[in-house]
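# Output the structure for:
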Amino acid sequence: MSRCKVNSKQPMENHRNSEQRRSLLRLLSKFKIFKSKKFFYALSLAVAFLIGTFNLTLAATTTAKHYTELQFAPLPEIKLPKYDRFVLQNGMVVYLGEDHELPSLNGAALVRTGNRLEPADKVGLANVVGTVMRTGGTKKHSPDELNEMLGQRAASVETSIGDTTGSASFEALSEDAEMVLGLFAEVLREPVFAQEKLDLAKAQLKDNIARRNDEPDSIADREFLKLIYGKDSPYARTAEYATVNRITREDLLNFYQQYFHPNNIILGIVGDFDTSKMRSLIQAKLGDWQPNHNITKSQLPEVSPANTGGVFFANQPQLTQSSVRMGHLGGQRDSPDYGALSVLSGVLNVRLFNELRSRQRLTYDVEASWSPEYDYPGVFVADGKTRSETTVQFIKALQTEIKRIQEQRITPAELALAKESTLNSFVFDFQYPAQTLSRLMTYEYYGYPADFLFRYQKAVAATTAADVQRVAQQYIKPNNLVTLVVGNETAIQPPLTQLATQVTPIDITIPGS
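Here you go, the predicted structure:
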């Protein structure tokens, strides 16, 4: 979903330019080049000058063309990189992919857990576990020792827990593989959850609670999910001071011991290494970790729509514009219509941009998407910002475009553009081996077939205008749209009662504040 869900980059999907920058910094730091600030400043100016000179020269020698005259090379074919998949005797699934372009490697472990599995009276527990696993040190190394050892080698080890997964990751130069993988294994296997780091993590989480109403978009995202899933749903509930205060070190240990076992983990490593040597190294660091044969598959929370329509409002008197969310419960990625729904999103986005931004000039920020999740229903959402005085007009325009895509078959030009943009964005998610390997790990984690990415690509390419109209009529429910506005009540004229006779106020007061 557009901005309503924090989720979801795949592990190890780092853009190559940031990868190269980090690797360069590491290499330079080993030679202590950056000890001179003057040198760094001079180098930065030189690089900026060269880039600027190149751009000016290019601009002077290139005749601008109309966009219809531009020609682009065909999209590159998505190819699976060469990789090895094997399972350790303790049940850990391992993916290895050699990539010798840079003298570095990065890895990620997916752990079958998530904050959707934490107790309802201790919301925030999984987040704290994911933080203190790393910050709290290990049985062999204190937090400061870990930081120093990794910092000296420009390496990193990080952990976190999100809605549906736990993750641990590392980055290192190839020559430091054994040392960094050893520390990574320590963090996974032997975290101590130091009390002082637990206290710090809880304090930081409370600080986030205190500031959660600072940004209207954050309010809209949070409250919209509550309206869709229900305020007590694991997919929408939020940490409060009371739930955080209940979290103890024993809770962290129990949560960790319930889920962090080798037979509950998928590990992937990509980079500059020899596969046979890396297999031996993984065996040495993780092979003797004892499995838990009593792990049972967690029962996922049930999902049903909390509301099937209505207009809701959160008053923020200081605002001069309104943040709007409109949508309803959606579906999962394994839907046979996922490809056609992606194309539908592309068409609707272009229409919203052309109509609400370019023609009616109601906004500079509007979009819509059918945003499925892997193993539970996602959402259909249209959202954006508009001036307080155009709020009602903006919402009516959204409603009009949603109904229009159901009633009128899209044009061949709209279909071609939406398919091309969808395939473009998809292809660029697989530019590098780490991205593709990460996606394969994710598919295995959620029980999807390894060729799902090819199935999706073919489904998008095969989508017709009739398909788009069919899925629009089948999956989008205009009469069930939940509309949320975060804005200035007195400045919204005409009032929201022009949209519905009843406008339900949303109380965003922070309990205990």
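
# For the rest of this, base every contact and every neighbour count on C-alpha atoms.
Will do.

# what's the offset of whichever strand or helix holds residue 270 from the middle of its chain?
In this assignment (DSSP states H and E), residue 270 forms part of strand 265-271. Its chain's C-alpha centre and that of strand 265-271 lie 19 Å apart, by Cα atoms, centre = their mean, to the nearest Å.

# Quick one: list the elements packing against the helix or strand just after that strand.
Where DSSP H and E defines the elements, the next helix or strand beyond strand 265-271 is helix 275-286. Packing contacts for helix 275-286, counted by 3 or more Cα pairs under 8 Å, 6 or more residues apart in numbering; DSSP states H and E, involve strand 93-98, helix 177-189.

# could you redo the last one with a cut-off of 10 Å?
strand 84-87, strand 93-98, helix 177-189, strand 265-271 (3 or more Cα pairs under 10 Å, 6 or more residues apart in numbering; DSSP states H and E).

# Mind listing what's buried along that helix?
By neighbour count on 16 or more other Cα atoms under 10 Å, the buried set for helix 275-286 is 275, 278, 279, 281, 282, 285, 286.

# need the contact list for residue 413.
347, 419 (Cα atoms under 10 Å, 6 or more residues apart in numbering).

# to compare against the first, here's another:
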Amino acid sequence: MKKTTIMMTGLILFALIFSLAPLASGQKHYKELQYGKLNDVTIPQPKQVTLKNGIRLFLLEDHELPFIKMQARFVAGSAWEPADKAGLAGITGMVMRTGGSQTMAGDQVDEKLEKIAASVETGIGTLDGSAGLSTLKEHFDKVLAIYNDILRNPAFPSEKIELAKIEYKSAISRRNDDVGGIAQREYTQLIYGADSPYARDEEYATIDAITREDLIAFHKKYVQPKGMVLAVWGDFKTAEMLGKLRKTFESWRGAAGPLPKAPPVEYAFRNTVNLVPRSDVNQSNIYLGHIGGLMNTPDEAALVMMNEILSGGFASRLMNRLRATEGLAYHVSGAYGANALYPGIFYMMLQTQSGRTVEAIHSMVREMRLMATEPISEAELNIARESWLNAYVFNFDSKDEVVRRMASYAFTGLPLDYLQKLRAQIEQVTVADVQRAAQKYLRPDQVQILVVGNPAEFGEPLSKIGPVNEIDITIPVPGAEAVPEASAEAKDQGHAAIQQMLSAMGGADKLAAVQTIEYTAKLIQTTPMGEMSLDAKTTIAFPDKSCSVLVMPQGQIKMILNGDKALLVAPQGSMPAPEPIKQNMIENLFRDPLMLARQVDEVQAQWVGETLYQDKPVREVIVSKGALNYHLFIDKATSLPLAIKYTTISQQGPTEVEERYEDYRDVNGIKVAWRTLGFDKGSKASESAIVSVVMDGPVDPTMFEK
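The predicted structure follows:
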């Protein structure tokens, strides 16, 4: 019975295989497949109404779920803030919400909205501000009242402004942590200019310059109904919703005068080679290109197809040739950017190993040139077109997207059917159109090149491409003292005071002879949640290595400095130390008295004079070397260091730090302060009590490598 079953199964399979053979032999390769025209997309049409004060409404019913959402866009942005108060627009948009209104504090707003699972959010970008609302249908009237009050009558309490400033300063302090972020930021500044409102950075000084009065004035001038577009969608009846919106907003009157215009962009095509040196990376981030274009132009469809073919996705030339064939790239991308109100940026971007940096740049420029000099193939155009058209439908997969997009087009002055018209144009683009657009808009001989990488590891010098402009990305620190050149007399007095101090500590030669030192200590750190006690160990191998280990509740944190490289090792893994942490490690080593003994003839010691510090007579000396400096206060009675004072970068931005030294004890004939008190802007921030000190003991050199 079993044999028969097996035999019959075999016969059936045999017959099935042969019956399918003709089909298999007639199959086409996937590249030969032809696709029919895509079905038209049915797009819901919102009701459009303009209120008497100029607010343009878009209302779209959607009864699938009992939610109502609303988003306003208004003509306000960082493009119109004073350059010396960069950050004003963003902080205004943030504190409009966090600070609440004149009738309800921000924390009360949070509490009321959380109880009903609703949200109200505000923000201000480069050329537009926004205010959004989301709520269950049953709570709409209550949430609309809160939304209107915040939009029109924000309180701007000082404490919320200060919190927003801290958040901005924290972002400034971290802006050089990510290499990719550096590359994108600096390339944008190359194209628009570092002082352009489309590219400029907020700095500590510009944030400090912002006042509450500035926020009030900015809100009054720019947050107004004139030019505002308001989209509403969800579970409502249009006539009823229109009545509520009229009642809420139609009485709002705005500022007199015309609306501001987007600042113009002035760009001169040129060839430049620019480098941001980073010795802590083993790959290069490369950007190259020039200015892009505007949306809704006669050539836009051809440029969209050009972009798809050159750098737009997995089927692009950059992906296939530079990444797959030549093996140059870990990551590659690009875009011919176009904006509605000002020109976008054309860029090609690639990450490659350091040794192939120059080779990669040549390949990128080659592909850009070929795009303009050699016609694309019909196959390339068809793949690019199908890719774009297949993604087109997802622009309309929800009523939410439809109404927000139409409102956005209305706000920026684009036709409401802009995307549909672009689709029709893309369906008609030819090979000749793409080549003509490439020849007209691409300038392969006038590209700006930016590399963020380690020039010591480049296989060929970057200068082979052209003269190299090295970009300094140091974050300016306000209040950081620029030490003037000391007079000969001030230098002599300063060095004499330091020599006397080193002698009191055990002798300059003895201190300078120490090769390694290990401190074990108990550290008490002041935090917003209270004091936190930590075990700490710091090992220094002079002149340029240190390893600090902190035992914290969440695990052990290790900070390693090895020459010009710094690592942060946490329970989650190892990573290059963020720039502020690396800089703090370098500065801490520079301020160590044993390091001072080693380089006493290399530093500038500037005598300030005799004064009082904490009611004690002291000699004050400014110690500096290059950009590093600190004030040293030497106890006149003992000639030992009593304190130092310096400016550094914390997570909240620049801060003035004081370290006060107490309880000196003898270790191998050298005086060591057993207790250190740390103060941040006059408030106690930390306390360190030494448990043990080991000088020139055994040190595992691998601790500085992992």
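
# follow-up on the earlier one: how big is the offset of the strand holding residue 270 of structure 1 relative to structure 2?
Strand 265-271 of structure 1, aligned to structure 2 and superposed, deviates on average by 0.8 Å (mean Cα distance after the TM-score superposition for structure 1).

# give me the stretch of structure 2 that that strand matches.
Aligned by TM-score structural alignment, strand 265-271 of structure 1 falls on residues 228-234 of structure 2.

# Likewise for stretch 46-53 of structure 1?
Against structure 2, stretch 46-53 of structure 1 falls on no residues (TM-score structural alignment).

# Residue range in structure 1 corresponding to stretch 55-64 of structure 2, please.
Counting by TM-score structural alignment, stretch 55-64 of structure 2 pairs with residues 92-101 of structure 1.

# for the stretch 601-706 of structure 2, what spans make up the strands?
Counting by DSSP state E, counting those that start in this stretch, one finds strands in the stretch 601-706 of structure 2 at the ranges 604-613, 616-625, 628-635, 641-650, 653-667, 670-680, 683-695.

# ok, longest helix in structure 1?
helix 37-61 (DSSP state H).

# just to revisit the earlier point, and the match of stretch 55-64 of structure 2, what's buried?
Result for stretch 92-101 of structure 1 [16+ other Cα under 10 Å]: buried residues 92, 93, 94, 95, 96, 97, 98, 99.

# Tell me the spatial nearest neighbour of the third one, not counting adjacent residues.
In space, residue 94 of structure 1 comes closest to residue 267 once its chain neighbours are excluded; the distance is 4.7 Å by Cα to Cα, 6 or more residues apart in numbering.

# And the helices in the stretch 451-600 of structure 2?
488-505, 508-513, 579-591, 593-598 (DSSP state H, counting those that start in this stretch).

# Revised request: answer the last question for the stretch 201-350 of structure 1.
Counting by DSSP H, counting those that start in this stretch, the helices of the stretch 201-350 of structure 1 are 216-229, 241-245, 249-259, 275-286, 338-352.

# quick one, which of those is packed in tightest?
helix 338-352 (a mean of 24; mean count of other Cα atoms under 10 Å).

# gap between whatever helix or strand comes next after it and the chain center?
Later in the chain than helix 338-352 of structure 1, the nearest helix or strand by DSSP H and E is strand 365-371. Taking Cα atoms, centre = their mean, the mean C-alpha location of strand 365-371 of structure 1 is offset from the chain mean by 15 Å.

# Mean deviation, strand 365-371 of structure 1 versus structure 2?
Mean for strand 365-371 of structure 1 is 1.1 Å (mean Cα distance after the TM-score superposition for structure 1).

# just to revisit the earlier point, measure how the strand holding residue 270 of structure 1 sits relative to helix 249-259, angle-wise.
80 degrees (axes from the mean of the first three to the mean of the last three Cα atoms, to 10 degrees).

# ok, back up a step: go through the helices of the stretch 451-600 of structure 2 and pick out the most buried.
It is helix 593-598: most buried of the helices of the stretch 451-600 of structure 2 by mean count of other Cα under 10 Å, with a mean of 21.

# whereabouts in structure 1 does it align?
So helix 593-598 of structure 2 sits over no part of structure 1, by TM-score structural alignment.

# which residues does residue 85 of structure 1 contact?
With Cα under 10 Å, 6+ apart, residue 85 of structure 1 has these contacts: 93, 94, 95, 96, 97, 267, 268, 441.

# Select, from these, the two members most distant in space.
Using Cα to Cα, the pair of those lying farthest apart is 93 and 97, separated by 13.6 Å.
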